[in-house]
Structures are given as structure tokens and as C-alpha cells.
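Engineer: starting from these lines, generate the structure:
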Amino acid sequence: MTEYHGNVHVGGPVQTHELAQLMISKVAVGPMNNNAYLLRCRQTDEQVLIDAANDADTLLTVIGSGGITRVITTHQHGDHWQALAQVVAKTGATTVAGREDAEGIPVQTDETVGDGDRIKVGRLGLEVIHLAGHTPGSIALLYDDPTGAPHLFTGDSLFPGGVGNTRGDKKNFESLINDVETKLFDRLPDETWVYPGHGADTTLGTERPSLPEWRGRGW
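Structural biologist: Here you go, the predicted model:
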């Protein structure tokens, strides 16, 4: 197995992060270079997909014969659900999204979630963290690994170098930066691995010194 570094590109190979109890496979899809993540419980082989963003055939190949029980959509923007209908049609998976974003996703959301809710992945669980600002119902997903660092899937709310785009809306930016600071940086340790909706991975420790700069620049 190739050492995991989290750098993927459209048409390129999948990167797989092997944890003690969870396998995380990262693939890039679509014209907007979205990241999709397949999570598999190593005890039960149950799988969950985060963001059926595009390229259904690619995602279904990554999912393989084991299928998936759920597809979680991190937020309502169209580049994160282009393949959702096809993936659900092929797998019969339950759809999950943030409560405030569900109406903006044109595939029915079977389960709406909010702060503190838990989503099962076999014998493991993901904690839902609501981060309002990029969209009203954006969610991050936390896997608090009992054997190592936490792992955090942030959608488009946190990237290397800043929070998600709030399109110049001061109120939305303040909401997002406050949520990211209080719910992520104030709570989780520096070694927390961050998996964003586009581009390379990072850690909270790498980004933490830049928080005052982000707040000062307003984006």
C-alpha cells in the first residue's frame, strides 16, 4: 500500500489512509476537482460515502461490490451532489445531509442531521458538527479515533489556508469563522487530520497560527 499523503487528482489513483479501525479512501472527481471519501469499518466492512460529487462510474468503482449504507452530503452546493442520484440508484444507500441544507439538494434526503448527531459506520461513528456560513446547513464529520489522532471531514468549510468562501457576505463570514474557531480549533488537538472538499489535506495544527490573519482579512 502506498503511503497516504492525501494528494489526488481527477483521473488519478485513489489514496487510502489505513487507520486501526477505519479505512479512508480519497478520490478526486469532476471538473471542479472535488474530493469524495469512502469510509469502511474494518470490523464489519460497512461503507459510507462522503459527497457523491461527480463521476458516478468512478465512485461506484471505488465503492466496489461491498456497496454503501449511506451517502453523506456535506452541503447543498451542486458540485457536491452531481453523482448522488446515480450512486443512490445503484446502491440503495440512505441519503444524509445537514438539516438546513436538505431542501437545496435535489435528491431526497432520508436523514437530516445537526450538531452532535452521530452517523454509524459499522461499529464506528461520525459526529456531526454544524458549521454555518459557507451554506446554512454545512456540516463537518468527526471520527474521533480511539487509537490515534482525530480525523475531520470539513466539506467546503475549512481548507488549507482559510475557511470556505462566503462571497463577501460579512455576516456569513463571521458565522463561519466563529463556528470553525469554537467548534473545531478550540475543541480539537493540533494533530487532527483535516480532509477538505477540494484539494490537499491539512491538520488543525498547521492552520491554527493563521486564524487571526483569516479573521483580519475577512475571508
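Engineer: make it CA atoms for all contacts and neighbour counts henceforth
Structural biologist: Will do.
Engineer: show me what counts as buried in the helix of greatest length in the chain.
Structural biologist: Across the chain, the longest stretch assigned as helix under DSSP state H is helix 170-179. Neighbour counts over helix 170-179 (16 or more other CA atoms under 10 Å) mark 172-179 as buried.
Engineer: cool, and stretch 126-144?
Structural biologist: Buried residues in stretch 126-144, counted by 16+ other CA under 10 Å: 126-144.
Engineer: ends of that stretch, what's the gap?
Structural biologist: With CA to CA, to the nearest Å as the measure, stretch 126-144 spans 8 Å from end to end.
Engineer: what sits up against it?
Structural biologist: Stretch 126-144 is contacted by residues 74-77, 97-102, 113-120, 125, 150-157, 164-166, 172-176, 179-180, 183 when judged by CA atoms under 8 Å, 6 or more residues apart in numbering.
Engineer: next, the second sequence, to be compared with the first:
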Amino acid sequence: MAGAPRVEHLVTSGTFSLDGGTWEVENNVWLIGDDDEVLVIDAAHDAEAVLAAVGDRQLTAVVCTHAHNDHVNAAADVADRSGAPILLHPEDEVLWKMTYPHRRPDGELADGGLLDVAGVRLLVMHTPGHAPGAVCLYAPNLGALFSGDTLFADGPGATGRSFSDFGTIIASIRDRLLTLPGYTTVHPGHGASTTIAAEAPHLPEWVARGW
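Structural biologist: Model prediction:
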């Protein structure tokens, strides 16, 4: 028996670099699957740790919510050693090439696309702002949203660096994410999980502060 589908969580540590700066970061790696197969969201920093979490299950895909180096820097190693494809929205190619100038992702994520693993269907939602090709993955039957760096427990993702835009991320959050059921658990790329209901009332504050 494959067991019930479940969400698994791994925290890895490393650095994020952009615009000439480098910062120490901790990243959330999310795994969705059962005892037989699993999908990885954001293979960050530590391929060994990600592969250990996968174990002897079939890895169906390495999905990148966006291509900042801290979210993709273990993706190639994990993919090469597992045979799984790397999936990325094409509008993040400019960021992807900063980490992998000589390698392309294996497949494209598109708004409205569907990914299936272990009986769980994930809807791809293009949510630009933090990055041009940023996506979130929504699993209705799990009541879960994997938000990358678009939405956190304390507000929207950062937009102060290249290829980001505050107005765009606010529109993505307002029009795409806050329309989901309030009970939806939000699993972000960094930090603690939250819910749509917990974050929705704060949208006017974020707009007023400009972040």
C-alpha cells in the first residue's frame, strides 16, 4: 500500500546572491507524495538532504517556484541523480541562467497547468512580482498552497532587487491568492506556515507600507 498522500518539510541552509550582495538564508523544501512517489518543491542548497528525504521513492519532478539561486542551487544535482525533470516558468529564465548558464530546465510551468503526484493534483498559478516567473502551487484536496517567495506569514515577498516589482506582487496576492478559501494553509519558501485567512486582513497595511 502506498499510504495516504502527505506534505513533508525539510529546512536547508545556504546563501542567496543577487545584485552584488550575498546573504545567509534558510529555505523550506516541500515534498508532496506517498510511500511510492514524491514531488519536490524548491530543491535548495543541499542535494544530499533532499535525496535522503525522497528516499527510495520515485521522484516525479523538481518544481521551482522561481529561479533565485537559493531555491534552485541543488536542483540540477537532485535531478541528475534521480532522473526527475526540473520544471520552471519560462519568464524566470534570466534568473535561472545566473546559476546555470549552460543548462536549461527540462520542462516549463504554465499558469493553469496541472501536476499530479500520489493522487494529489497541483494547480500552477503564475504569481509574478518577487520574480517574473514566480509561481505558486495550489493543492485543493490538501487545503494547501505552496507559495514560494510570493506570500509569507508576515507579508509579501521582497521586491527591492532586480527583476521584481511591488505593484505586481500585490496584484498577484490580491487577485490570485487571497481569493482561495480562508482555511488554505500557506507553505512559503522561508519561515513559518500561515493561512489565507490570517494574511488577507493585512493587505491594506502592506500596500500602505509599500512592501
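Engineer: quick revisit: and the contacts of stretch 126-144 of the first structure, which are buried?
Structural biologist: For the contacts of stretch 126-144 of the first structure, buried by 16+ other CA under 10 Å: 74-77, 97-102, 113-115, 118-119, 125, 150-157, 164-166, 172-176, 179-180.
Engineer: now, these that are in helices?
Structural biologist: Judged by DSSP H, these include 172-176, 179 as members of helices.
Engineer: can you add distance to residue 212 of the first structure and give the residues you listed back as TSV?
Structural biologist: What follows is those, written out as TSV (distance: CA to CA, whole Å):
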residue	distance to residue 212 of the first structure
172	17
173	14
174	13
175	15
176	14
179	14
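Engineer: and which of these is nearest to residue 197 of the first structure?
Structural biologist: The shortest approach to residue 197 of the first structure among those belongs to residue 176, at 15.6 Å (CA to CA).
Engineer: now check the first structure for the residue matching residue 53 of the second structure.
Structural biologist: Alignment note: residue 53 of the second structure maps to residue 62 in the first structure; criterion TM-score structural alignment.
Engineer: how much space separates its match from residue 99 of the first structure?
Structural biologist: Relative to residue 99 of the first structure, and taking CA to CA, residue 62 of the first structure is found at 28 Å.
Engineer: and residue 173 of the first structure, by the same measure?
Structural biologist: 20 Å.
Engineer: and for residue 205 of the first structure?
Structural biologist: 30 Å.
Engineer: what does residue 37 of the first structure give?
Structural biologist: Counting by CA to CA, the gap from residue 37 of the first structure to residue 99 of the first structure is 21 Å.
Engineer: and for residue 93 of the first structure?
Structural biologist: Relative to residue 99 of the first structure, residue 93 of the first structure is positioned 18 Å away (CA to CA).
Engineer: can you check residue 105 of the first structure too?
Structural biologist: Distance, residue 105 of the first structure to residue 99 of the first structure, by CA to CA: 11 Å.
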